[in-house]
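> My questions concern the predicted model and sequence given below.
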Amino acid sequence: MSLTFWKRSILLLFVLFIFWGCERNSSGPQPEGGSFVALQLVYGHPGGGAFDLTRRLAGVPPAPGRRSQSFPGLAKNNAAAAIDRAEVVFYDIGVDTATLYQNLQDPAIQQQVYELTLQTDPATFEEWIQYGASLLDVITRNRSRIERRADLAISQDRARGEFRLQEGYKAALLGFFESGQFVYLGDSEFFEATPEDTAYVTVYMYFTGPIGVSIQSPQDSFSTTERVVFVYGAAVGSGDLSGLTGVMVINDSISQQIAIDSAGFFNTAAILPRRTNTIEVTVIDSLSANVRASDMVTVFFTGNFPALRATLSWDGFGDLDLHMLNPAGQECYFLNPSIGGMVLDVDNMAGFGPENISVVSQVTGVYTVFVENFSGTTGLTATVKIFRYNQLSGHEELIDEQTHLFATPDPWDVGQYPL
């Protein structure tokens, strides 16, 4: 899973979800001067990926349904790569939840949070720590601070740490390192530290284990007259598959991210630019880019190439729409999928793309390409690639590639292309 995803996750967890449990018992442990916090790494739950703060009394079992078993080895089902360091950072929020909620209703603060997420692209754990501090400064009006940071002790199958925090509302950030390299990020919901009981932090992580990939359709050496083939198949693993990232590459050069569901299945479309085409799908584990698997098929195209085509893809869930105007001003898009010699081959409404418009009957003049953000989803980065048929080579050639970040839902004017 990419770090861009985690930036959005932190924003959602820090800003939108304020959660705390307050099971209190005067007979529980009562450390002086703050709360005692114990951290323990356990195996993840489906759909997880952040670490989740829970509160319970010392000696009281977890709530029914809560996973508590440890995961052997911290090494993803005996994969070669292993987590060998974990660091936690605790933030003191500095305000109570009522004040925090009131601050979050302020349009000025909402705008500052939005601008911060657009301007910040953390990569190292130090950058993530500063990003979290800056975000909390905005929503607490500079009342928050970094209270404590420390390494956890990793021994056999667990990462452990015991820390004392001052009373008040907190949030935490956790970084995992593999051979000295920062590879995974976790973040907590807000929690209340009180002297009445012990706060337990449970870390949920993705572990896919050894993985494999199978492209089920099209089959290898498939031949077709259609410009578009639908590609579906599955990733196979021994653990939770919801943390996988998928990439499809055509002819070793045309790549795009694809969606993989929690069961490991993928279903997308590939546009064929040559007579002989290779389609490769690679899945990558969210915890380590070193854990990946691929499958490849060859597809033969025996139909007619379009004179010009535009292909749109993007990096997340949301509905972007590709539009093309021919020299006569006729517009091809999802409501006019076949008009003026242009054909919308693929209309993707869920996310990632692709969408494709082909000029199958050429009109001399300039073609205009633009993209509408139909769902109004901001934060998506879109890519449009323009291909033109080369009669001498007998296949399509990439003549332009443009990218655009949808910071607002406004349309994106990609460019004009003569035929």
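Yep, that arrived. Worth saying up front: this structure is predicted, and the values here are computed from it rather than measured.
> Every contact and neighbour count from this point should use C-alpha atoms.
Noted.
> Am I right that residue 108 sits in a helix?
Yes: using DSSP: H, G, I helix; E, B strand; the rest coil, the secondary structure at residue 108 is a helix.
> is it true that residue 135 touches residue 115?
No: counting by C-alpha atoms under 8 Å, residue 135 does not reach residue 115; the two are 10.4 Å apart.
> So for the two, which sits in the more crowded spot?
residue 135 (23 against 12; other C-alpha atoms under 10 Å).
> what comes up buried for the longest helix anywhere in the chain?
Scanning the chain for the helix with the most residues, using DSSP state H, yields helix 125-140. Residues of helix 125-140 classed as buried: 125, 128-129, 131-140 (neighbour count, 16 or more other C-alpha atoms under 10 Å).
> need the next SSE after that helix, C-terminal direction.
Heading C-terminal from helix 125-140, the first helix or strand you meet, by DSSP states H and E, is strand 145-155.
> buried ones in the helix or strand where residue 385 lies?
Per DSSP H and E, residue 385 falls inside strand 381-390. By neighbour count on 16+ other C-alpha under 10 Å, the buried set for strand 381-390 is 382, 383, 384, 385, 386, 387, 388, 389.
> ok, now how distant is the first one from residue 216?
Just to be clear, that refers to residue 382. 28 Å (C-alpha to C-alpha, to the nearest Å).
> Ok, the fourth one next?
Using C-alpha to C-alpha, residue 385 is found at 27 Å from residue 216.
> And for residue 228, nearest residue in space, chain neighbours not counted?
residue 271 (4.6 Å; C-alpha to C-alpha, 6 or more residues apart in numbering).
> Could you pull up the contacting residues of residue 138?
Counting by C-alpha atoms under 8 Å, 6 or more residues apart in numbering, residue 138 touches 109, 112, 113.
> Put this next to the previous one:
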Amino acid sequence: MKIIVVNDSVYPLTMGGSHRCVFEQCRELSALGHDVVCVTANEAAVARVQEPGGFYLSTYRRSENSLAKALGFITEPARIIGAILREKGGEPVACLSVQMFPSLLGLIWNVPKLPPFYYVYHGSYAREMWTQLWPRFKRSLKVSDLLGALYGAMMIPVERWVLGHGRFPVVVLSNYTRRQLIDDLGVKDDRIVVVPGGCDTQHFSHSAEGRARIRARFGVDDDTSMIISVRRLEERMGLDCLIEAYADLRQRSEKKVKLVIVGKGSQRDYLERFAYERGLSSNELAFAGFVPDAELPDFYSAADLFVMPSLAVEGFGLPVIEAMSCGVPVLATSGGGHSDLVAAIAPQCVVPQATARALADALVDIFSGRTKLPDRSACESYARQFSWGRYCSGNLAVIDRVLAQKSPPAQTRA
């Protein structure tokens, strides 16, 4: 069966959770013998090349201008998929798995005789664009950021109308995003299918050797606890909230604790200034920068606590499962798929408000011993229920549903 998967990017071109989900979905489907093409943006356009994961990658050039990039997400996938559909010979396209709202919009508008499709909702694209670019514009005063933010604001009602009035199935990765679709976007419950994301629990496993090596690298001795957060350094990730909460913890607790933030992004300089202004030295807070996937299990293993301080648009929360798979308990802000994951194993580790004060209070309770954390065995056992094989099977079940809805009724003999 020929399947096309559409997103704004894919792992390892981009390291976000949705991009990892796309990669694993394509890889698993290819391993099952399906002909899979992933259509996505990249720094350069490539007609079609086979990836190490076994699937084919077809890319279009991504603009650096915020508004031009957003418009490209509408027009370019429709152009590429239209060309694929017009190809002579070969297996016809059976189904589309669309995971980016502007691309969904472009396909509906611009591609006649669109094959059966379903939409994977990782979160509100329009709201994320607005919440990310409007604060960026206030700092940069760039016209492109302003236009991009206004475009995001204008897309909010469009997204609500298209998703709310469509008839296609919508896949979500958590009950949080399911509730969001029903309450905020008016999507009927019978159109929504919850398919939780996965984790390679063999790769993400505790390493005593890795723990010792990473703790030594950052000067963390046996008497010091280590907090880690693995995030893209962007506005909605809540890292300034975490830094402020950590500074508060340092004032209120005698416990020796070091914070290590892993990741890269546009807010790196801002976050370093933010930490400096709160009196935090490199001995207390370290920015590790980008860490390749091969080394991440060692970083997780080195930690005594993983913190997920997201402020918005967290459809699943892949780092939560990766950390738990390495035996590390997680503290999470509420209001996202990540908090659903944590609440299922440790409801006491969900912070009711995504504020620095609430996060600091939770950290003080943890390091004073008032809040009990799940042990390593419990974390590892919980993480094992999330696999990429199950995620792929869930998507295949949705594809079967889509194809069944599009099939003509069976003929009966007189």
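Received it, and whenever you're ready, just let me know what you need. Treat the numbers as computed from the prediction; the structure is a model and nothing was measured.
> quick one: TM-score?
A TM-score of 0.26 describes the superposed chains when it is computed by TM-score structural alignment, normalised by the length of the second structure; 191 aligned residues with a C-alpha RMSD of 7.6 Å.
> sorry, back to before: mind putting the buried residues of helix 125-140 of the first structure into a markdown table with distance to residue 417 of the first structure?
Converted to a markdown table, the buried residues of helix 125-140 of the first structure look like this (distance: C-alpha to C-alpha, whole Å):
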| residue | distance to residue 417 of the first structure |
| --- | --- |
| 125 | 44 |
| 128 | 42 |
| 129 | 45 |
| 131 | 41 |
| 132 | 44 |
| 133 | 46 |
| 134 | 44 |
| 135 | 43 |
| 136 | 46 |
| 137 | 47 |
| 138 | 45 |
| 139 | 46 |
| 140 | 50 |
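> Can you give me the first-to-last residue distance of stretch 235-250 of the first structure?
18 Å.
> ditto for stretch 265-279 of the first structure
16 Å.
> same for the host helix or strand of residue 37 of the second structure, what does it pack against?
Using DSSP H and E, residue 37 of the second structure sits within strand 35-42. Contacting strand 35-42 of the second structure under the criterion 3 or more C-alpha pairs under 8 Å, 6 or more residues apart in numbering; DSSP states H and E are the following elements: strand 2-6, helix 17-31, strand 56-61, helix 66-86.
> right, so of the ones you listed, which gets closest to residue 358 of the second structure?
Among these, helix 17-31 comes nearest to residue 358 of the second structure, with 25.6 Å by C-alpha to C-alpha.
> before we move on, what SS does the residue nearest to residue 321 of the first structure when sequence neighbours are not counted have?
In this structure, residue 321 of the first structure finds its nearest non-sequential neighbour in residue 372, 5.1 Å apart by C-alpha to C-alpha, 6+ apart. Here residue 372 of the first structure is strand, with the state taken from three-state DSSP.
> now residue 372 of the first structure: how far from residue 177 of the first structure?
40 Å.
> Over to residue 250 of the first structure?
33 Å.
> Next: residue 128 of the first structure.
For residue 128 of the first structure, the distance to residue 177 of the first structure - C-alpha to C-alpha - is 14 Å.
> Equivalent analysis for residue 97 of the first structure, please.
33 Å.
> What is the neighbour count of residue 102 of the first structure?
11.
> Next, the angle helix 125-140 makes with the host helix or strand of it.
Using DSSP H and E, residue 102 of the first structure falls within helix 97-104. Angle between the axes of helix 97-104 of the first structure and helix 125-140 is 90 degrees (criterion: axes from the mean of the first three to the mean of the last three C-alpha atoms, to 10 degrees).
> Just the strands from the second structure, written as ranges.
2-6, 35-42, 46-50, 56-61, 93-98, 117-121, 170-172, 192-194, 225-230, 257-262, 285-289, 305-308, 330-333, 350-351 (DSSP state E).
> how many neighbours does residue 139 of the second structure have?
10.
> What of the one 10 residues further on?
With neighbours defined by other C-alpha under 10 Å, the count for residue 149 of the second structure comes to 26.
> re earlier: including distance to residue 403 of the first structure and neighbour count, could the contacts of residue 138 of the first structure go into a markdown table?
As requested, these are exported to a markdown table (distance: C-alpha to C-alpha, whole Å; neighbours: other C-alpha atoms under 10 Å):
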| residue | distance to residue 403 of the first structure | neighbour count |
| --- | --- | --- |
| 109 | 29 | 16 |
| 112 | 25 | 14 |
| 113 | 24 | 21 |
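> Including distance to residue 297 of the first structure, could the residues you listed go into a markdown table?
Below are the contacts of residue 138 of the first structure laid out as a markdown table (distance: C-alpha to C-alpha, whole Å):
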| residue | distance to residue 297 of the first structure |
| --- | --- |
| 109 | 50 |
| 112 | 47 |
| 113 | 45 |
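> circling back to that earlier point, dump the helices and strands packed on strand 35-42 of the second structure to a markdown table, plus distance to residue 321 of the second structure.
As requested, those are arranged in a markdown table below (distance: least, C-alpha to C-alpha, whole Å):
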| stretch | distance to residue 321 of the second structure |
| --- | --- |
| strand 2-6 | 24 |
| helix 17-31 | 11 |
| strand 56-61 | 27 |
| helix 66-86 | 29 |
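> State the distance from residue 184 of the second structure to residue 177 of the second structure.
10 Å.
> orientation of the lengthiest helix in the second structure relative to helix 66-86 in degrees?
Ranked by residue count under DSSP H, the longest helix found in the second structure is helix 143-165. Between helix 143-165 of the second structure and helix 66-86, the angle comes out at 50 degrees (the same axes, to 10 degrees).
> Quick check: which helices or strands does helix 143-165 of the second structure pack against?
helix 66-86, helix 125-140, helix 175-185.
> elements contacting the shortest one?
Applying 3+ C-alpha pairs under 8 Å, 6+ apart, we find helix 175-185 of the second structure packed against helix 143-165, strand 192-194, helix 337-345.
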